[in-house]
Every structure is written in C-alpha cells, then in structure tokens.
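Peer 1: give me coordinates for this.
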Amino acid sequence: MSSMSDCDLPPRPLKRSISYNCKNLVRQHLVHVENRLFEMFGDKEKNTIDISRFLLGLTATGMRHSDPRLKEMRENLKKFQDKIAASDHHALNISYDTFMSIISDNLEVIVKAFSSSFVIPDFRGFCHHIEEIYAKCLTNTDGKAAHYIPQLARANPDHWAVSVCTVDGQRYSTGDVNVPFTLQSCSYALNYALALGQLSDVGVHIYVGMEPSGRHYNELCLDYNNKPHNPMINAGAIMTAALLKPDLSAADRFDFVFNMYKRLGGGEYLGFNNAVFLSEKECADRNFALAYFMRENKCFPEGTRLHETLDFYFQLCSLEITAESGALMAATLANGGINPLTGDPVLTVDAVRNTLTLMHSCGMYNYSGQFAFKVGLPSKSGVSGCVLLVVPNTMGICLWSPPLDSNGNSCRAVQFCMELVSRFNFHNFDNLRGHFTSKCDPRMAKAESKAQILFDLLFSAAAGDLSALRRHSLSGSDMQAKDYDGRTALHVATSEGHLNIVKYLLYNCQVYPLPKDRWGRTPLDDASSFGHPDCGEVIIECSKKRGIEIPLPLSDANDFHAD
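Peer 2: Model prediction:
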C-alpha cells in the first residue's frame, strides 16, 4: 500500500500533517475510483465518458437509477439533458469534467459501488445464483393456499416472487414482485419491533412471553406465567396490538403504524386490503376466543378496549406490500433498524436485536425449531404465503408464494431458504472456527490484496462507515493493521471524531487502544489535537478496564517534530 504521508514535502507541524493524511486518505481513494470510472466508461482519444455505459455499470453493482441516494445525480443529468435539448441520455457522450459535475453530489456512494465496497462485491454472480434457486423452486407444486380466510383461498397458486435488498441498497428481484399481498402474520415481527421501540423489552414482556410455545399458532393456551408464549403467535400478536399507542384513537393508532411501515419500506408500496380485512374479521372466531380467554386471565393492560384492539390486529394483518417493498423492510431489520436507502433510523438497535432473536426461535409457526436448525436465520412467515428472511448485517429477502405446507409456511419459500444456505455460508454458525465447508461467502471479494484491504479498512474508518467495518471484522481482516505511517483504523476514526467507530473498534473488535504511529502519537493524542474529547474519554475508559497505563500526552515540542 502506498504511503498516506507527504514524504516529499518539507517538514510541517505534525498536527497539520496528520489532519492532511486523514483527509488525503479519502481524497486519494476518490481519485483512484475516478480514474477507474474513466478507464471503464471513457474514450481516451475524445476525453469523453459514455453515460449509458456508466448507468449500466452502476446497475450491475446492484444500485437502481431510482435509488434515493442518487437523487442529485438524476437531477443534474436531467438539467444537462434539458440544457442541450437531448431527449435520450443513453446517446450522450459527455466530457470528463461534465461527468464529474453530474455525479459529484453522490460521489461517495458511487465510489463504494465501483470500488467493490458494497456488502456483496460480485453482485452479478450472486444474482445468478438467486435466479437459479428461483427457477428450481418454481417447479414445486406442493401445498394449497390458506383456506380459512375466503379472500386468501382465491390466491393464484402460480404466483412466485423473490426480492433481495442488501444493507448497502443493492437490489435484485425476480418473478411476481409487484403483485400486492397482505402481510398477515409477517406483521407480528414488525409490530413487536415497534412496541419495543415504544416501551422497551421490559415494558412489552410484562404482558407477553419470549419462549417458543410448542403449540399450534392459534391454540387456546397461555404459558406458565399466564401470558401469551411469544409475540409471533396469534395470542401474542393480539397482545402486541393492545400495547401499540393505546391512548390514541383507533384512526390515529392505524396511522401511526402505517407511517412506521412506510418508513421501514422506504416509501415504497404499502396498501390496505379492505376485502381481506372484512373476510378475516368474519372468520375470526378463534381470535375472538383467544382475546376473551386472555381477558378472563387478566392478561391485558388495564383499560384495554378489546374489540377495538381486535379490529386493529385484523387491520395490521391486512396491510399490503409487494415483494419489493417487503425486501426493503427486511433489509432495514438486517441493517440494525436503519433503512439502507433513506438512512432513516426507523427502529432502535435493541428493538431489532430482540425482534430477530424471536424471529429466529418462533417465526415459522410449528416449523420454527427445524427451520432454525436447517437454515439458521431469523425469519417470519404469514399465511398469505409471505416469508421475510433476514441475513443480519448483510441483506433482507422477501419471498412470496401462496401455496402453504401443513405448518402454514409457503412451500416454495421454505425450499428457497434451504437452497440458499446450501450454497452460501449464511447460517448463523457456518463461520465457527475450525468448521470447514464448501459453501461460498458472497460477502468476500474474489481476490483482494492486503494493501487493498487495508486501504478500504482505513477509508471506511475515515468515512465513518460502520457497516463496512463490520464486514471487515466478520471476514477476518486485521482491525489493528497499520499503513506506512503506522496509522490504524482507530487513529483515523479518532481524528475524524467518529465516536461510534471508536467504540466498535475498542469493544467489538478488541483493538489495542494506544497504538503509536511513526511520530509516536496514539489515538488519545489525536483526540486531544483534533478536539474530540468524547473519543478520548472512551479510549481512556477502555485502557483503564484493560489495565493499560495511560501515557503522558505529547509535548508541544513534539507537535512540530516531523519524521
């Protein structure tokens, strides 16, 4: 890896030198990618870039032209088209300077796309596997659509949709991905996450348990504490509905959840199927019995309006999504509650962690234990044929096909999940030390030099990209690696004031808190020099916990001593 310092320049004060190095790290990476963009899509003789080839190349990385993170680029391109009166941007060959002015506002995400820094570097190859699995499952004609709700019984059994959205917003869809369907029990997981955000886990689990029931999902029973077993079965979901904004009017409660779902799905399709709502309400004897049974056992919070709560529960089950919008909801869970496209922190990390835990143990009805054993991923199914599958820190997948097996899970969706983990090491325990498998990890680039890995690691720390750092840690990168100047990711993150990155490196990655660069400076010195006392406090606290002696700060004289 090339030096990040200005060795050929005259000596300068160290503080300025380090600041220059941190900023220069990002700038060098941008220049590197700019050059690559020109090599990939440019004409050296004419000094122009083919915008249509660039857009196709962007699509190949998994980004869509409609991605909200490319809003300014789309607007700039349209202004340019209007200015030259060009009706077809695919015919445009534009100058390099013009091209850079068009993409400059969104350069950071474009840099990530073309430097293979997204979570799935070879997204095209990954999509090929998804297409193969989709085609294999398409031939599965087992199962029948849910029959106890008349509107669901009429579903077309040939419908089959798969949509993928990664935590970096890479997207791929195939099949009937724009056909709306109701969430049904898949809403249970989302409602539980919302309730946790409102009341915390303590406030929610006063009223509902967290154990797999071992019983049918709508069985008339409670746990040994006289509570519903968990939020992923009917009784627990009715209780969760009772906990969501109970002080609001019925209309405002629905609006609250609808708006939260809309944020989870990044503003993509979300509807309400009134016919399914009425059909479900008419055939709800068991759910009414569950509600009265829980009221008899004094399970509900005081003042719960039972019939209004049941209506609310039926309404939430009757919310409509498509596989496309469902994948983005699942990806938001995979991304710790932050929508990958909008950056909206919809859910708290704690709420997502607890939700994924119960999805893993209770999300697939009576098949939950076997699914956890064979697939090893959090998921939630619904009798509409939907399955929301989450690969934490990697992607969300929405699967939809109406024919169900005897457990109430989509036959094709369950087969897809099995096939997925047979090809990729996505199972929670595929990466155990000493466990060798022939499965591949699509999160790993095919061939990366140590220099490139280090470069990307330090760039991620400078840019405050926690998702990228997590991927480096999961893939076994040396999180304490040093560049030519002895700078580590902790040095860089501290210099830029990225407190969350500093905490992650110290407590999750267990890096040494006081490494020295070639000037003898530690991250603690950088925290002082660049005015980030909060980062310094975390470094001191971590050092004390590990029994590491805190060195004296460098003197002012040292600040002006360059190597």
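
Peer 1: use CA for all of it now, contacts and neighbours both
Peer 2: Will do.

Peer 1: list the buried residues of the longest helix along the chain.
Peer 2: The longest helix of the chain (DSSP state H) is helix 14-41. Residues 14-15, 17-19, 21-26, 29-30, 33-34, 37-38, 41 are the ones in helix 14-41 that count as buried (16 or more other Cα atoms under 10 Å).

Peer 1: stretch 380-391 now?
Peer 2: Going by neighbour count (16+ other Cα under 10 Å), the buried part of stretch 380-391 is 380-391.

Peer 1: excluding covalently adjacent residues, which one is nearest to residue 238?
Peer 2: Leaving out its chain neighbours, the residue that sits closest to residue 238 by Cα to Cα, 6 or more residues apart in numbering is residue 313, at 6.0 Å.

Peer 1: so which strand or helix has the one you found?
Peer 2: helix 306-317 (DSSP states H and E).

Peer 1: the structure of the following sequence is requested for comparison with the preceding one:
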Amino acid sequence: MKELLQKIIDENKKYTKKGNVATYIPELKKANRDDLGICIIDMDNNIYQVGSYEKKFTIQSVSKPITLALALMDNGKEKVFSKVGMEPSGDPFNSIMKLETTKPSIPYNPMINAGAIMITSMIKGKNNDEKLERMLKFFRKLSGNENLDINYDVYMCEKQTGDRNRAMAYLLKSEGILEENVEEVLDLYFKQCSIEVTVKDLARIGLNLASHGVDIRNGERLIESDISRIVKTFMVTCGMYDASGQFAINVGIPSKSGVGGGIMATVPNEMGIGVFGPSLDKKGNSIAGVKVLENLSEKLNLSIF
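Peer 2: Below is the predicted model:
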C-alpha cells in the first residue's frame, strides 16, 4: 500500500503547480503550494502515510461534517433540518445569493458557509467557552489526538477578514433563522475552522465515519449510526463545494474539502483517508488532492457507486 501511495503522490505532484493557495484569508498565503501528502487508516488500524504527512494545516471546511454530527447529537434531526436544508446549492461555498431569493431563507445545506454557521449556532453549552470545550473534545475524540487545538494566528485572521460570513449571519438573524448572538456564533465558527490538523487526524475521523461511528480500536460508539449515515450522505452530495457531482462521478467516495488544502474521505467499512495539498482549483478544492483520490479510487476500486 505504501508503495502505491508513493507512486500516486509522485505522479500527481505536478498538479500543485496548476493551482494557488488560498489568499482571502491572509494567513493561509503562507502555505507551500508544492506540499502534497496522504494518510490512510484501514479497518485493521494499519496506518500508511507518504508525502507531506507531517505538515499541520487548519481544518477549515473539513470541520463542517464533524460539527454537523455534534449538532445532530445535541438537537436531533427535526430541529437541525428545520434550520438548514438538505439539497446541493450549485453555488460557491461562500455565496449569499440564495439566502435572499429563497423563502424561507434557510441555507441549502450544512456544507456551505451559511449552513455551517447555522449548525455551529446549535452546539449546546451555557456560553461560548463551554461550547468550544465540547467541540474540541469531540474533534479530539474522533481524531484520536488529544493535542488537537486552534491555530490562533489563523483564527484572528479569519475574525478580521470574515465580513462575508458576517453578512450571511446577520441576514440569517434578520430573517429569524439564526436565534443566537451573531458575533458569538461567528467567533465559535472561526475557531472551529482554525483547528489545526494533519492528514492522520483526518484519516482517523474518516475511519470513524467508515465504521459507522464506532472506534475500531476499542469498540466505543462515538457517533450514532444514523447520524454517521447522514453526515456521509452530505459529504457525497455537497462535500466538494460546487464540484461535488463531478467528484462523485470521478472518485465516488464521501469526502469533504477545505480551503486549507485538506480533504477528508471515508470509504464505508474499509478506510479513512486524509489528504493535504494547499494548492487549490477555482472551486476551492485541493487540485492535486482531488487527482490523488481519483487515482486511488480507480486503483483500489473504492467508489461506493
């Protein structure tokens, strides 16, 4: 497996030159666009890592399926989906247009920014400190990494430049969809996106989804099976921004990308995969990372379809 992964990384390294690192969050400009790494953890807990697997990066939108699982555990399906829809939007992840043109103005799904902000607002806790503590505890449990924490430089940068997210949140507040304090919700959301991870962390989370919410190492149930199913379904239909349909055809693995360059993928009953490549395509997905997953899916016949 390690030889196969090395070959796939080597063959797709050239694609890093065809994209660019994210610049709208200035701190993300510091990434090296030539980085490309992968980690796979299978159901026997074998761990395979090659390339830039030791590099840390902020989780960004890869956090969205994880907070969705926590919000569903906190509130149940009925409440969550009264505030956020279940359909692909077909628009960029930071689009604000459909919030204004669709009535009621609930976000189309939890994987776009407006939907993710709503999901973050539903995390339980008596104040933001308690909500953040619960969120970090959940991320650490799923990743198997007790040292997972926030990159405060990225968080401050997100907070200072997050005007578009602020506009979405205030629009949701004006429509009566968002009930919590906007600035507190956004503060928590920016911290959520600034959690620092490696590909191994993403692979472990992906594996816990692949095993339907059960930690294969000790049999502990971390996520209810039905919630795990819902999360994976959103990853298929909406996880790769407005390239999700194309990705489903070419790769066919439930996946979620982030503008930090990470992709978390989950192959039900088989493995979790973490990929890192900060050079992005025009949709905001890791340009070489998508190619790596495409090759891997083809070689190992991983498509769920």
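
Peer 1: just give the TM-score of the two.
Peer 2: Aligned and superposed, the two chains score 0.95 in TM-score terms (TM-score structural alignment, normalised by the length of structure 2); 301 aligned residues with a Cα RMSD of 1.3 Å.

Peer 1: before we move on, the earlier item: tell me which residue of structure 2 matches up with the residue nearest to residue 238 of structure 1.
Peer 2: Using TM-score structural alignment, the partner of residue 313 of structure 1 in structure 2 is residue 189.

Peer 1: and for residue 159 of structure 2, nearest residue in space, chain neighbours not counted?
Peer 2: Counting by Cα to Cα, 6+ apart, residue 159 of structure 2 lies nearest to residue 190, which is 6.4 Å off, once chain neighbours are set aside.

Peer 1: wait, is residue 300 of structure 1 part of a helix?
Peer 2: No - Residue 300 of structure 1: not assigned to a helix; according to DSSP: H, G, I helix; E, B strand; the rest coil it is coil.

Peer 1: what do we get in structure 2 for it?
Peer 2: Match for residue 300 of structure 1 (TM-score structural alignment): residue 178.

Peer 1: quick one: residue 171 of structure 1 from residue 123 of structure 1, how far?
Peer 2: According to Cα to Cα, to the nearest Å, residue 171 of structure 1 stands 9 Å off from residue 123 of structure 1.

Peer 1: on that earlier part again, state the distance from the match of residue 313 of structure 1 to residue 119 of structure 2.
Peer 2: Distance of residue 189 of structure 2 to residue 119 of structure 2, given as Cα to Cα: 9 Å.

Peer 1: same question for residue 79 of structure 2.
Peer 2: Distance from residue 79 of structure 2 to residue 119 of structure 2, by Cα to Cα: 11 Å.

Peer 1: if you count surrounding residues, which of the two has more?
Peer 2: Using other Cα atoms under 10 Å as the criterion, residue 79 of structure 2 and residue 119 rank with residue 119 on top: 28 against 13.

Peer 1: tell me, how many neighbours does residue 451 of structure 1 end up with?
Peer 2: Count around residue 451 of structure 1 with other Cα under 10 Å applied: 12.

Peer 1: check which helix or strand it maps to.
Peer 2: helix 450-463.

Peer 1: just the helices in the stretch 201-305 of structure 2 please.
Peer 2: Counting by DSSP state H, counting those that start in this stretch, one finds helices in the stretch 201-305 of structure 2 at the ranges 225-238, 244-250, 287-300.

Peer 1: what does the stretch 51-200 of structure 1 give?
Peer 2: Assigned by DSSP H, counting those that start in this stretch, the stretch 51-200 of structure 1 shows helices spanning 51-60, 71-84, 96-103, 107-114, 123-138, 150-153, 186-205.

Peer 1: out of residue 171 and residue 123 of structure 1, which sits in the more crowded spot?
Peer 2: When neighbours are counted by other Cα under 10 Å, residue 171 of structure 1 and residue 123 differ, and residue 171 comes out ahead with 25 against 22.

Peer 1: alignment lookup: the more buried one to structure 2.
Peer 2: By TM-score structural alignment, residue 171 of structure 1 lines up with residue 47 in structure 2.

Peer 1: leaving out the residues flanking it, which one is nearest to that match?
Peer 2: Excluding the flanking residues, the one nearest residue 47 of structure 2 by Cα to Cα, 6+ apart is residue 41, at 4.6 Å.
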